[in-house]
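Undergrad: Provided below are the primary sequence and the corresponding predicted coordinates.
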Amino acid sequence: MTGPQGKIMLVGIGPGSHEHMTHRARAAIAEADVVVGYVTYIKLVADLLEGKEVVRKGMTEELDRAVHALASAREGKKVALISSGDAGVYGMAGPTYEVLFQAGWTPESDVEVEVVPGASAINACAALVGAPLTHDFCSISLSDLLTPWPVIARRLDAVAAADFVVALYNPKSGRRTQQIVQAQQLFLRHRRPGTPVAVVKSAYRRRERIEFTTLDKMSECDIGMLTTVLIGNSHTFVRHGLMVTPRGYANKYELHGDGSTREGERAGRSLSTGLIGWMENLRIDHADGETVAALALRHQLPADYIEAVLAAPVENEAVKQEAVSAEESEA
């Protein structure tokens, strides 16, 4: 006869304030018999822990947290393993699943697992400074405790060149002081010195601090382990104390008039410089004598990709898109 089924709830508690925890996160902690977490995160939810077994772990004891959670769940207990932000974004979800798989666990095993999502630091910090993530963005952790620095540096260089808005997690600590300087140097290879940067410390917590700066001055700011650094792209601007990254509506619409589309554009259709229009122009330019190498250089794309586009069968993309648009309008 098997015992009662235990459960591990991987709970993202958000940035730290109860107002920004989800209803499910609070409910998961309420129903838990055991709450496991990093000491700082335990403090953030201390008033929700009355009558519960509380297991506090240190900064580098992530695997110990997961092992303890599994052991308690196998005793039939409900365990809330908490992470700040979202448990799946630099949180405890990944290492816990690794420990589970190593122990032979499957979804059909005697321990149920639930991931409870929460607002990550990138969401919290963006909300405090305006709308910096309205266009494409990514996040990179500068912690080299588990990831080799050359891997981190290659990622930084690639996203800087690709003009993403970037959130830097774990930018600096007492021992790791040069990583943020190296990140700055890599970004300055591709971005202008005046690129807007927001440095947010302890978002929605008691010691919250927000500082607007620029890429060339970024490393001079007060940055630590509780800081997230948001680096804008080539279109990001700061106005009236708000950091905003345009989505691109001005490429298609007259923003200062009646909102009508610009000449050559149509609402609900790809830009004239979107994939279909670009492919057509690429073929015209190539037919006019521009080499693959020259086209690759102009568009900053790999030459073999340009070759593949030019070699693809020519379809009537415009007619196809008209048909798709008609279907969507009828739906």
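TA: Thanks, I have the structure now. Quantities reported herein were computed from a predicted structural model and do not represent experimental measurements. Numbering: from 1, shown residues only.

Undergrad: only C-alpha atoms for contact and neighbour calcs from this point on.
TA: OK.

Undergrad: how near is G104 to A66?
TA: Shown here: G104 relative to A66, a distance of 14 Å by C-alpha to C-alpha, to the nearest Å.

Undergrad: Compare these two (neighbour count), which wins?
TA: Neighbours per residue (other C-alpha atoms under 10 Å) separate G104 from A66, with A66 holding more: 25 against 8.

Undergrad: Tell me the secondary structure of the more buried one, please.
TA: helix (DSSP: H, G, I helix; E, B strand; the rest coil).

Undergrad: Measure how buried G94 is and give me the count.
TA: G94, neighbours per other C-alpha under 10 Å, totals 15.

Undergrad: Centre of the chain to the helix or strand where G37 lies, how far?
TA: Assigned by DSSP states H and E, G37 falls within strand 34-38. Mean-position distance between strand 34-38 and its chain equals 25 Å (C-alpha atoms, centre = their mean, to the nearest Å).

Undergrad: do the same with stretch 38-47
TA: 24 Å.

Undergrad: buried residues in that stretch?
TA: Y38, T40, Y41, I42, L44, V45 (16 or more other C-alpha atoms under 10 Å).

Undergrad: what does stretch 160-180 give?
TA: For stretch 160-180, using 16+ other C-alpha under 10 Å, the buried residues are 160-161, 163-173, 176, 179-180.

Undergrad: next, the one to line up against it:
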Amino acid sequence: MSGSLVIVGLGPGSSDLLTPAAARALKAATDLVGYGPYLDRIPAASVNQRRHASGNRVEIERAGHALKLAAEGNKVAVVSGGDPGVFAMAAAVFEAIEAGDPAWRELDIRIEPGITAMLAAAAEVGAPLGADFCAISLSDNLKSWQTIERRLRAAAEGDFVIALYNPASRARPHQLGRAFDLLREAKSPESIVLFVRSAATPEARVVTTVLAEADAALADMRTLVIIGAAATRLISRGARRPWVYTPRAEQEVVR
């Protein structure tokens, strides 16, 4: 097949954090496919470049449309916020390939990575991901809440730093509060909690608190929530926001 498909990570929002490789892939594409607000972030490359915008929650349909365009000989770029391999479009494309036209498996397909929200949020505050960490999405659109609870308990038991994606939305206003209640059963009330909204943009906002006082109402879909491990600590800086980091070496447990 003469067509190709590249899955491009746009990063967390700032054009400065779009990789040069991703920018080249976007410019070279004959067709851009993606969620409308993400396509709006991309400057026009040429008058001949076509855009195929779609709404939220139609990832498999979007992926299938992109694959059909590529099979017709077009150079297609599927755009995704952050990194396309982290709760994003790369998995959707491969799901569509596995279940779809066998000819799609012969397409030239590649992924251009991007900076995911977890990394952008961590950079705003210091180095909270300096030791072992995990990422959990609180969205139960594609998995049960029981599965989310099981994974939260396991992460707390393992004393990972936990990055929470999709912490809240209008359809799911209570789930972050439920997650905090569960974590309070297993973690110290003094565990550091970070709410980082719109990381790596001029509108970035950080709230630093502890698990006992964490208010789920501070989060929306543009917020990444990080819950520290037992070793995660603050470096105070007077009136300025403290740095937050997790030491690389395992800390001795004080009994």
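TA: Good, I have the coordinates. Model, not experiment: these values are computed from the prediction.

Undergrad: still on that earlier bit, matching residues in the second structure for the strand holding G37 of the first structure?
TA: Counting by TM-score structural alignment, strand 34-38 of the first structure pairs with residues 31-35 of the second structure.

Undergrad: what's in contact with the matching stretch?
TA: Stretch 31-35 of the second structure is touched from outside by 26, 39, 49-56, 62, 66, 74-80, with contacts defined as C-alpha atoms under 8 Å, 6 or more residues apart in numbering.

Undergrad: Likewise for stretch 190-197 of the first structure?
TA: Under C-alpha under 8 Å, 6+ apart, the answer for stretch 190-197 of the first structure is 160-161, 212-216, 218, 229-234, 236-238, 243.

Undergrad: Recalculate using a threshold of 10 Å.
TA: 132, 157-163, 165-167, 184-185, 187-188, 211-218, 229-238, 243-244 (C-alpha atoms under 10 Å, 6 or more residues apart in numbering).

Undergrad: which part of the second structure lines up with that stretch?
TA: Going by TM-score structural alignment: stretch 190-197 of the first structure matches residues 186-193.

Undergrad: what's around whichever residue in the first structure pairs up with C134 of the second structure, how many residues?
TA: Using TM-score structural alignment, the partner of C134 of the second structure in the first structure is C138. Applying other C-alpha under 10 Å, we find 13 other residues in the vicinity of C138 of the first structure.

Undergrad: try M59 of the first structure
TA: When neighbours are defined as other C-alpha under 10 Å, M59 of the first structure has 9 of them.

Undergrad: and what of A135 of the second structure?
TA: Around A135 of the second structure there are 18 residues (other C-alpha under 10 Å).

Undergrad: what's near enough to touch it?
TA: Residues near A135 of the second structure by C-alpha under 10 Å, 6+ apart: 86-87, 118, 151-152, 155, 160-165, 226.

Undergrad: Am I right that it falls within a strand?
TA: Yes: A135 of the second structure: assigned to a strand according to three-state DSSP.

Undergrad: so which helix or strand takes in the residue nearest to it when sequence neighbours are not counted?
TA: Distance criterion C-alpha to C-alpha, 6 or more residues apart in numbering; nearest residue to A135 of the second structure, sequence neighbours excluded, is A163 at 4.7 Å. With elements taken from DSSP H and E, the one containing A163 of the second structure is strand 161-165.
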